[in-house]
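*Asks:* for reference, the sequence and a predicted model appear below.
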Amino acid sequence: MGGPVLVMLGGLPGTGKTTLARRLAQVLPAAHVRVDTIEQAILRSSLGVDAPAEAGYGVAMAVAADCLRVGTSVVADAVNPVDAARDGWRGVADATGARLVELLLTCADADEHRRRVESRAADIPGHRQPTWAEVRALALDPWPGARVLDTAGTPPDEILDRVLALAVG
């Protein structure tokens, strides 16, 4: 591979980001940096942060940079809905010399996507999963630089194989 890689995942909740991130981190191997986990830790703390989402992304990027600087690849698991978030990850890759892979996960089958969203259980203490209405209301800025992977009807192993080809290639 020639050095660490930063795999930036993005997409709406329920598209398979965390499932992919966990498996990819094991196979590469890489650190799995999940913004939801960091945001929930901030909310549970007594820090009184006014903008936990912004703080969560900032902390995630700092942790990712530390990992990359010592040669550990990183899978960044977040919605990454706006250009500013994606630009932050790009800055991390630039500052550390890591190769960057940008992936936008989608689920084009609305029924499957809804089933995923409504059947998920929170796996982070205190985290509330968004409702289907909340997911549908989320807007993602256009992301022309990302490779788009539709996870609808595709087994997780097949998605993993596609991403591995990009991450190690």
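*Replies:* Received it, and whenever you're ready, just let me know what you need.

*Asks:* rest of the way, CA atoms for contacts and neighbours
*Replies:* Noted.

*Asks:* who touches the longest helix seen in the chain?
*Replies:* Secondary structure of the chain per DSSP state H: the longest helix is helix 52-69. Helix 52-69 has contacts (C-alpha atoms under 8 Å, 6 or more residues apart in numbering) with 4-6, 31, 33-36, 38-39, 42-43, 49, 73-74, 76, 85, 88-89, 92-93, 95-96, 98.

*Asks:* isn't Arg147 right up against Glu102?
*Replies:* Yes. Between Arg147 and Glu102 there is a contact under C-alpha atoms under 8 Å: 6.2 Å.

*Asks:* which one of those two has more residues nearby?
*Replies:* Glu102 (22 against 15; other C-alpha atoms under 10 Å).

*Asks:* let me see the contact set for that one.
*Replies:* 7-9, 145-147.

*Asks:* select only the buried ones of these in PyMOL?
*Replies:* Of those, the buried ones can be selected in PyMOL as follows, counting by 16 or more other C-alpha atoms under 10 Å:
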select buried, resi 7+8+9
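
*Asks:* okay, pairing it with this:
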Amino acid sequence: MAARLIVLCGTSFSGKSTVARELARRLPAQVVSMDEINDRRGLWGGAGIPLEEWSRTFQQAQTEALELLSSGTPVIVDDTSSPRFLRDAWRELAAGVGAEFILVYVETDETTVRARRDQNRITHSRRDVTDTVLNHHLSTFEPPAADEGALSVEQIRAIGR
């Protein structure tokens, strides 16, 4: 069976990392996390990252995913995956190695996202996202269009069963 590339799409604090860990355990699969790559590079997206640095992080994520997929290892990409051209780039990468591409939209309403961010400011379970960065992210986030065939979290969880 060909490897799978599962790309998560959703806003900050939507629950993507939780979904990624759960799916990685169930499938099994390897998670390629943009936050972890940024962390290794000494960057933090919650404070804003210059476009050229973010582009390098994206290139690193694609390199890591390509190596895993080429060896037949299923990959889950943990990222906001907005705007659409990023999702299209992942789709092209999967096609290039004959991997199945699955887009999962982790849809979470803005009230829940903000509540989770506020709770995180108390618990510090992950690094903070500034108000400026979160407001910009929420106002520019591009959810998947109907023609992208995105699955819901419930649909993708059934794949791992």
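*Replies:* That came through fine. As the structure is a prediction and not an experimental result, all values here were calculated from the model.

*Asks:* and the furthest pair within the contacts of Glu102 of structure 1?
*Replies:* Val7 and Gly145 (13.1 Å; C-alpha to C-alpha).

*Asks:* tell me the buried residues in the longest helix of structure 1?
*Replies:* 52-53, 55-61, 64-65, 67-69.

*Asks:* one more: stretch 100-117 of structure 2?
*Replies:* 100-106, 113-114, 116-117.

*Asks:* just how off-centre is that stretch within its chain?
*Replies:* 10 Å (C-alpha atoms, centre = their mean, to the nearest Å).

*Asks:* please enumerate the strands of structure 2.
*Replies:* 4-9, 30-33, 75-78, 100-105, 151-152 (DSSP state E).

*Asks:* make JSON lines from these and add distance to Ser17 of structure 2 to it.
*Replies:* As requested, the strands of structure 2 are exported to JSON lines (distance: least, C-alpha to C-alpha, whole Å):
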{"stretch": "strand 4-9", "distance to Ser17 of structure 2": "9"}
{"stretch": "strand 30-33", "distance to Ser17 of structure 2": "8"}
{"stretch": "strand 75-78", "distance to Ser17 of structure 2": "6"}
{"stretch": "strand 100-105", "distance to Ser17 of structure 2": "12"}
{"stretch": "strand 151-152", "distance to Ser17 of structure 2": "15"}
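
*Asks:* closest one to Glu142 of structure 2 among the ones you listed?
*Replies:* Short answer: strand 4-9, nearest of those by C-alpha to C-alpha, at 9.3 Å.

*Asks:* how many neighbours does Ala139 of structure 1 have?
*Replies:* By the criterion of other C-alpha under 10 Å, Ala139 of structure 1 has 11 neighbours.

*Asks:* separation between the closest residue in space to it that isn't next to it in sequence and Arg128 of structure 1?
*Replies:* In this structure, Ala139 of structure 1 finds its nearest non-sequential neighbour in Pro81, 6.9 Å apart by C-alpha to C-alpha, 6 or more residues apart in numbering. Distance, Pro81 of structure 1 to Arg128 of structure 1, by C-alpha to C-alpha, to the nearest Å: 19 Å.

*Asks:* which of those two has more residues huddled nearby?
*Replies:* Pro81 (18 against 11).

*Asks:* just checking, the more buried one touches Leu105?
*Replies:* No. Using C-alpha under 8 Å, Pro81 of structure 1 makes no contact with Leu105, being 11.6 Å away.

*Asks:* just list the residues touching the spatially most central residue of structure 1, thanks.
*Replies:* For structure 1, Asp77 is the residue whose C-alpha lies nearest the centre (C-alpha atoms, centre = their mean; 1.9 Å). Asp77 of structure 1 sits next to 8-10, 17-18, 21, 32-35 when contact means C-alpha under 8 Å, 6+ apart.

*Asks:* show me which of those is closest to Asp123 of structure 1.
*Replies:* Nearest to Asp123 of structure 1 among the contacts of Asp77 of structure 1, with distances taken as C-alpha to C-alpha, is Thr18, at 10.7 Å.

*Asks:* quick one: contacts for the closest one?
*Replies:* Counting by C-alpha under 8 Å, 6+ apart, Thr18 of structure 1 has contacts 34, 77.

*Asks:* all set, thanks.
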